[in-house]
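J.: Have a look at this prediction, sequence included:
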Amino acid sequence: MDKIITETAAQFDYEVALQVARQVLKKPDSVLCLATGNTTEGIFNELVKLAQGLSIDFSRVRTVNLDEYVGVSPDDPTSCRYRIEQQLFEKLHIPKENVYVPSSTAENAQQVCEEFERHLQELGGIDLMVLSTGENGHIAFNEPGTPFGCQVHIAKITRSTVEAKAALFGGEDKVPQAGVSMGVRSIMMTRRILLVAKGEHKAPIMKKILCGPVTEAVPASVLQLHNNVTLIADRAAMARVDCD
């Protein structure tokens, strides 16, 4: 696993954005898979600056999102689709037909999972994924205990994630109970992964992810087995990591 450690959060945002920009310059029709959340908001801001400053054309890029909440409308400000469109897609002028974010109700969630899986196959795989991890080691909605062999599936939102998302949704009781998520196996089939981590609150889990055993109890630990992962983290997130 390659490692890029930055001294500040601002440097972290720029470094991740730079890696994505390089991918698009190298392959203008790249398939990108991007996480949404607090970790990636600054990254997206820097990527927009780079794209505009260097006139990078994103019109041929195709994107998929890792996950989406079940029962949340795409135009709801709490949805993954709404946030990434506002923060990134619209500013980079990526055509809507090139964007895939699963959208489901409780009634058709399983059908959406099957459609998502077919779409990944039709794209021919993902070239570059920006992947963040939760404080319990989850990746996408693959919470601790998720089998490593799972593909796109309906995932139950755990208590720790409900607490983490309560402010976004306006209360724990308003956080959705499930999500459509790319599975661990689906993630591991990506050609190159950028594992990104920022902030001292991520330090305890980064030690487990990077130094501990590969275990379903820490889903992100499986990335130790991927042959093309670049870790990009700020110094605060790496404060407890002592395995080289």
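T.: That came through, no problem. A quick note: this is a predicted structure, and the numbers were derived from the prediction, not measured.

J.: For the rest of this, base every contact and every neighbour count on C-alpha atoms.
T.: Will do.

J.: Name the SS class of residue 118, please.
T.: The three-state label given to residue 118 by DSSP: H, G, I helix; E, B strand; the rest coil is helix.

J.: At the geometric centre of this protein, which residue sits there?
T.: A centroid search over the chain (CA atoms, centre = their mean) returns residue 35, at 2.4 Å, as the residue closest to the centre.

J.: Residue 65 is in contact with that one, correct?
T.: Yes. With contact defined as CA atoms under 8 Å, residue 35 counts as touching residue 65 (6.5 Å).

J.: Could you tell me whether residue 130 really is in a helix?
T.: No. Looking at residue 130 with three-state DSSP, it is strand, so not inside a helix.

J.: since we're on it, how many residues are nearby?
T.: Residue 130 has 24 neighbouring residues, counting by other CA atoms under 10 Å.

J.: got a list of what it touches?
T.: 33, 34, 35, 193, 194, 195, 196 (CA atoms under 8 Å, 6 or more residues apart in numbering).

J.: Give me the distance between the nearest residue in space to residue 182 that is not next to it in sequence and residue 220.
T.: Nearest non-adjacent residue to residue 182, counting by CA to CA, 6 or more residues apart in numbering: residue 152, 4.3 Å away. As judged by CA to CA, to the nearest Å, residue 152 and residue 220 stand 16 Å apart.

J.: for comparison:
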Amino acid sequence: MKFKIFETYEEASAYSAELLAEVIRTKRDAVLGLATGSSPEGMYKEIIRRYEAGEIDFSQVKSINLDEYVGLTGDHDQSYRYFMDTHLFNHVNINKANTHVPQGVGQDLAALAKAYDELIENLGGIDVQVLGIGANGHIGFNEPEHELHLKTHVAELKPETIEANARFFESRDDVPTKAVTMGIGAILSAKKIILIASGESKAEAVKALEDDFISTHVPATLLKLHADVTVVLDKEAASLLTK
């Protein structure tokens, strides 16, 4: 696990964008595992800038997103499909048919989750997976538990996760309490992982990535089992690191 620390979120975002762009330049039909939320927003802005400068081409790229809220359709302005369209897909030459987000609406979400894992397998796996990290150490919506799911599943969101996401909704009561998320096994199967964290609120969770343990109660620590993880931080998120 490599730690890259920058003075500002903007510098960290630029570095993350370059890591992602390099994968696309190396493999024109790369399968990108993408994340939503505030952590990767700056990276997506930088990616769009590089695309507009003619540095990268998305025409053959495919994407797989980590998660989606249960109960929100893709046209809801807080759905993760809407986020991806707004923050990346609408601004580059990617074929929307090649962009995939878990379905949070349907009568059999378990079957849809299973089909999502099959889709990832049929695409040949994920070349690079982008992650954020929750203040409680969750990745995707794999929340701290005694046991963690390997595969895509419906997750119950912890109160602290609901509270953290409430800022994006009109009220806390509007925040969905469940999400469909890729499991730990699917995340760890990616060939390369980029984890982005910014702000002091993430410092405790980031510190756990440096410590010499893994725990399902801090799901992100399982990333230590992966051979190619780059953790990209601003100085606030890195403030508790000691090495």
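T.: In hand now; what should we look at? Just so you know, these numbers come straight off a predicted model, no measurement behind them.

J.: The contacts of residue 130 of the first structure into TSV, with extra columns for secondary structure?
T.: Output for the contacts of residue 130 of the first structure, formatted as TSV (three-state DSSP):
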residue	secondary structure
33	strand
34	strand
35	coil
193	strand
194	strand
195	strand
196	strand
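
J.: which of those map to contacts in the second structure?
T.: With both residues aligned by TM-score structural alignment, their matches' CA atoms under 8 Å, the contacts of those that the second structure also has are 33, 34, 35, 193, 194, 195, 196.

J.: Residue 164 of the first structure versus the first one, what's the distance?
T.: Distance of residue 33 of the first structure to residue 164 of the first structure, computed by CA to CA: 22 Å.

J.: again, but for the fourth one
T.: Residue 193 of the first structure sits 24 Å away from residue 164 of the first structure, going by CA to CA.

J.: same question, the second one
T.: Distance, residue 34 of the first structure to residue 164 of the first structure, by CA to CA: 19 Å.

J.: ok, so of the contacts of residue 130 of the first structure, who is nearest residue 79 of the first structure?
T.: residue 35 (12.3 Å; CA to CA).

J.: my guess is residue 3 of the second structure contacts residue 231, does it?
T.: Yes. Counting by CA under 8 Å, residue 3 of the second structure touches residue 231, with 4.8 Å between them.

J.: Can you pick out the residue with more neighbours from those two?
T.: With neighbours defined as other CA under 10 Å, residue 3 of the second structure and residue 231 compare such that residue 231 has more, 21 against 17.

J.: Quick check: the more buried one is in a strand.
T.: Yes. Per three-state DSSP, residue 231 of the second structure lies within a strand segment.

J.: Contact partners for the closest residue to residue 234 of the second structure other than its chain neighbours?
T.: The spatially closest residue to residue 234 of the second structure, leaving aside those adjacent along the chain, is residue 6, at 4.7 Å (CA to CA, 6+ apart). Residue 6 of the second structure sits next to 12, 232, 233, 234, 235 when contact means CA under 8 Å, 6+ apart.

J.: any idea which of the residues you listed has the most stuff around it?
T.: residue 233 (30 neighbours).

J.: After alignment, which residue of the first structure pairs with that residue?
T.: Alignment note: residue 233 of the second structure maps to residue 233 in the first structure; criterion TM-score structural alignment.

J.: could you measure that match against residue 111 of the first structure, distance?
T.: 36 Å.

J.: just so I have it, where are all the helices in the second structure?
T.: According to DSSP state H, the second structure carries its helices in the segments 9-26, 41-52, 80-87, 109-122, 159-165, 184-188, 203-210.

J.: Nearest to residue 172 of the second structure, out of the ones you listed?
T.: helix 159-165 (6.8 Å).

J.: Mind listing what's buried along that closest one?
T.: 161, 162 (16 or more other CA atoms under 10 Å).

J.: which outside residues touch that helix?
T.: The contact list for helix 159-165 of the second structure, computed with CA under 8 Å, 6+ apart, reads 134, 136, 172, 175, 176, 177.

J.: Go again with 7 Å.
T.: Contact partners of helix 159-165 of the second structure, identified using CA atoms under 7 Å, 6 or more residues apart in numbering, comprise 172, 175, 177.
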